[in-house]
Structures are given as C-alpha cells and as structure tokens.
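A.B. asks: Below is the sequence, then the predicted model.
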Amino acid sequence: MRAPSGVVRWSQSGVAPLTDYAAVSPSPATAPQYLYDERINQRLAFWQGDITALDVDAVTNTTDETLSECNAISERIMQVAGPELKEEIVTRGLECGTGEAVVTPGYQLRSRHVLHTVCPNYLPQYHTAAETSLHNCYKNVLCAASEAGARSLALCVLNTPRRNFPPDLAAHVALSTIRRHLEQCALPGVVVVCGFWPIKLRF
C-alpha cells in the first residue's frame, strides 16, 4: 500500500524514546500490550503539518455536535473544502453525537471524504466514561473509513486542548484503538496520525 508522498511509515522511523509512565495515573500497562508486527507498522505513519495537504482518501475533523466548532483543524478543513461543505452541513442539518462519526464529501479537498467526530470533555470524576467515548471516536472514524472504501486515512489528534484530556491518556486510547482496528480490518490500508501545525503532536 502506497503511503502519501513524503510520509514515512512507522516501520521506517527511528527508534522512539521510551516514555516514563511512573507518574501517570492511571498508568498504562508496563508490559507490552501488543506484540511487534511489521505488517501493522507498515500501515501506520506519524506526520506533522497541514492535514489538508495530504493526498489521502479521507481526513478526520474534530468538531462539536453541530459540526461547526472553531478550532485550528476544523477551520482549515472547512477553508480548503470550500463553501459547499458548510452548505451541506447546514442544508442537511447534520449533527454528530459524542463518540459518533458523520461522513461528508471532501469537495475541494484532496480527500474524497471528511469524517467528522466529537471528542468528549474530560472530567476526572468521569474518567472511565470519557475514555470510552474517546475510544468510540477513533473506532467509529476508522470503521467509517473502512465502510467508505478509503485505502488511506489522515487521522488528526481528536482531543483538542479545550476538551481537557490528559495527553498521555488520550495517546494511549488512540494508539490502542488504531492498533486493534489495523489487526482486524484491511481498510484503511494506511493510517497517518497527524499533528496539525502549529499544534505539536502529543503522541
């Protein structure tokens, strides 16, 4: 499966520094949860830049229930897609529940599809519910990409700063969900996890 131009697969990346989870509560498992799999690593890439510049079949948009949230990722996608995307959202009265995914055409984007999802707000007293909802965001976006026949997906970091998710916890949820999907499904063939400039990738 050909990756988007300029994107290096995880299997071709240098060895990442180890993360000390000793101070993280609740901490991820200390033993490896998943065995090394070269085939999975060939289908995964990490990239930082303008998500709309990638030549992929689908991109994700992290937004609110009315698909109108103003954040760096959403604003850029709407700008490049052109007025037709906003018009469709308004005309069809599109809405998206927390953890769900809604698919629209990409219009003037390089991608054929935009997969919209709503990340939950994180409150420590509702830790389990927030983690489950974030898992559902990634799972439903990946399943929607598969159902749309997308062979490549640019997957943005869904937990925007305003959602208050601890970065390490959010990264653990994201990577676990992506790994399970890649083990079980053939599509998308390549998943590119994107950090959007000027936001630094939090994985």
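C.D. replies: Happy to help now that I have it.
A.B. asks: make it CA atoms for all contacts and neighbour counts henceforth
C.D. replies: Will do.
A.B. asks: For Glu131, which non-adjacent residue is spatially closest?
C.D. replies: In this structure, Glu131 finds its nearest non-sequential neighbour in Val173, 7.1 Å apart by CA to CA, 6 or more residues apart in numbering.
A.B. asks: can you pull the contacts of the one you found?
C.D. replies: Val173 is in contact with Glu131, Leu134, His135, counting by CA atoms under 8 Å, 6 or more residues apart in numbering.
A.B. asks: So which of those are in helices?
C.D. replies: Glu131, Leu134, His135 (DSSP state H).
A.B. asks: from those, which is closest to Thr91?
C.D. replies: Leu134 (28.1 Å; CA to CA).
A.B. asks: Could you count how many residues lie near that closest one?
C.D. replies: For Leu134, the count of nearby residues is 28 (other CA atoms under 10 Å).
A.B. asks: Then Leu182?
C.D. replies: Neighbours around Leu182, by other CA under 10 Å: 20.
A.B. asks: Next one for the comparison:
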Amino acid sequence: YQIPGERIQIACTRANGQTYSNVEVVSGQYAWDEDIAGAEIVPGKGKATARPNLLRERLIRLWASPQGAPKAAAAGKENTSVDWGTGKAVVSYPIPGVAGAIAKATLSAQNQAEHIEVRDGNTVMTFDYAKYDDFNNPLNKIEAFMPGTMVEKRNGTTVRDLTTTETETGNLYVVMPVPASVRKAATPQSN
C-alpha cells in the first residue's frame, strides 16, 4: 500500500539571527510537527504535535516539489495535460488528496521543475526552483539532483526562501507512521 508522505527537516538562521528548527510531516490525511525525526514512534522519544489545519498546505507542498510533481502528474491520468505554447513544457495536473487544487508546472530544458503554481480556491501558491545539483556529501554522490534555491510564495508573499547546502537523498528515512497522539488529536480532514 502506498501512502503519500513527506518529512521535511528544517534547520536555519533567520534574518534576525535567531535559529529555528522543525520537522514537518504529512502522511496520508494527517499532518504534524516533530521535535525530532520519528517522534513518538518509540514511546518516550520525542514529541509530535498534530497540525490538521496544515494538511492541505503540506499536501500541496509535497505534490508541488520537484520529486512529487511528476508523480502527481502521472497520477492525474486523463486530467493531466501538457502545453508547449510558451516554448517550454507546462504540465497541468490535479493535486492528489486536495480536491479542487490544480498545479501548473513549467519545466526547464532538462525537464526539471522551474516554476509551479498551485491554485486552491482563492489561494495561489508558487514554488520557484533553480540551481539543481547533487548536494549529498562528496562521499555519497548519487546524482539525485535537488534545487539549490527554493522560493515559496502564498498569494504573492514569500513564506519560504531556502538555499540548499546539503541533502541526504542516499539515506532516506521514509517511514512515516502516524503517532497515536496525532491520530487521537486530529480527525482526518476530508476534501
């Protein structure tokens, strides 16, 4: 059984010098934050906090990512289309699990996502990706290309402006069981 999921670990320094870290997770129809990756999978290890209000946003982020967009487009079957009118491929597809949300992904000459726009009701989220490279440790290069810059906007306001310094795509932690506390605190959101 395939359950869509994503775990994003963020560690950064804000413009004001304050450090910030968080682990954002979405698995199926649940969204939560973790203080450590895999929080509460082992009893007494870490804290998971239910975030049902962020489910749509996190599913959109998953399916508008450079790795998620091709899978979502393929899953869209007859609802996915490609337009070459601008000289570049623009792939339109529905966002899985988010009823009514439609994405348009503009691809580079290397078929990598450059710009993805997602319309979800009155909300427009854009994702701009550039400077693709293998950011894995030099001893673990596997040609898994990730964008070096990622800018996410919501209704024109920048909400994330990230620069990739290192990835661990060769050492994936893909287990995302929903912690009991999250299941108890959050009723799955319907579309």
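C.D. replies: All right, it came through fine. A quick note: this is a predicted structure, and the numbers were derived from the prediction, not measured.
A.B. asks: Superposing both, give me the TM-score.
C.D. replies: Laid over one another, the chains give 0.33 as their TM-score (TM-score structural alignment, normalised by the length of the second structure), with 111 aligned residues with a CA RMSD of 5.6 Å.
A.B. asks: thinking again about what came up before, would you turn the ones in helices among the contacts of Val173 of the first structure into a markdown table with distance to Val80 of the first structure?
C.D. replies: Shown next, in a markdown table, are those (distance: CA to CA, whole Å):
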| residue | distance to Val80 of the first structure |
| --- | --- |
| Glu131 | 31 |
| Leu134 | 26 |
| His135 | 28 |
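A.B. asks: how far away is Glu84 of the first structure from Ser74 of the first structure?
C.D. replies: With distances taken as CA to CA, to the nearest Å, Glu84 of the first structure is found 15 Å from Ser74 of the first structure.
A.B. asks: follow-up on the earlier one: can you tell me the helix or strand for the residue nearest to Glu131 of the first structure?
C.D. replies: In this assignment (DSSP states H and E), Val173 of the first structure forms part of helix 167-184.
A.B. asks: what packs against the helix or strand that that helix is followed by?
C.D. replies: Helices and strands here follow DSSP H and E; after helix 167-184 of the first structure, the next one along the chain is strand 190-195. If you count contacts as 3 or more CA pairs under 8 Å, 6 or more residues apart in numbering; DSSP states H and E, strand 190-195 of the first structure packs onto strand 44-48, strand 152-156.
A.B. asks: okay, the angle between the first one and strand 190-195?
C.D. replies: In other words, strand 44-48 of the first structure. 30 degrees (axes from the mean of the first three to the mean of the last three CA atoms, to 10 degrees).
A.B. asks: which strands and helices sit next to strand 44-48 of the first structure?
C.D. replies: Packing partners of strand 44-48 of the first structure (3+ CA pairs under 8 Å, 6+ apart): strand 190-195.
A.B. asks: Which positions in whichever strand or helix holds Arg56 of the second structure come out as buried?
C.D. replies: Using DSSP H and E, Arg56 of the second structure sits in helix 55-63. Residues Leu55, Arg56, Arg58, Leu59, Ile60, Arg61, Leu62, Trp63 are the ones in helix 55-63 of the second structure that count as buried (16 or more other CA atoms under 10 Å).
A.B. asks: and Glu84 and Ser74 of the first structure? which has more neighbours close in?
C.D. replies: More crowded of Glu84 of the first structure and Ser74, by other CA under 10 Å: Ser74, with 18 against 14.
A.B. asks: wait, isn't that one in contact with Val59?
C.D. replies: No - if you go by CA atoms under 8 Å, Ser74 of the first structure and Val59 don't touch, sitting 10.8 Å apart.
A.B. asks: related to what we said a few turns ago, got the buried residues for the helix holding Val173 of the first structure?
C.D. replies: Those would be Asp168, Leu169, Ala170, Ala171, His172, Val173, Ala174, Thr177, Ile178, His181, Leu182, for helix 167-184 of the first structure by 16+ other CA under 10 Å.
A.B. asks: quick revisit: between the helices and strands packed on strand 190-195 of the first structure, which gets nearest to Val102 of the first structure?
C.D. replies: So among those, strand 152-156 is nearest, using CA to CA, at 14.3 Å.
A.B. asks: Lovely, talk soon.
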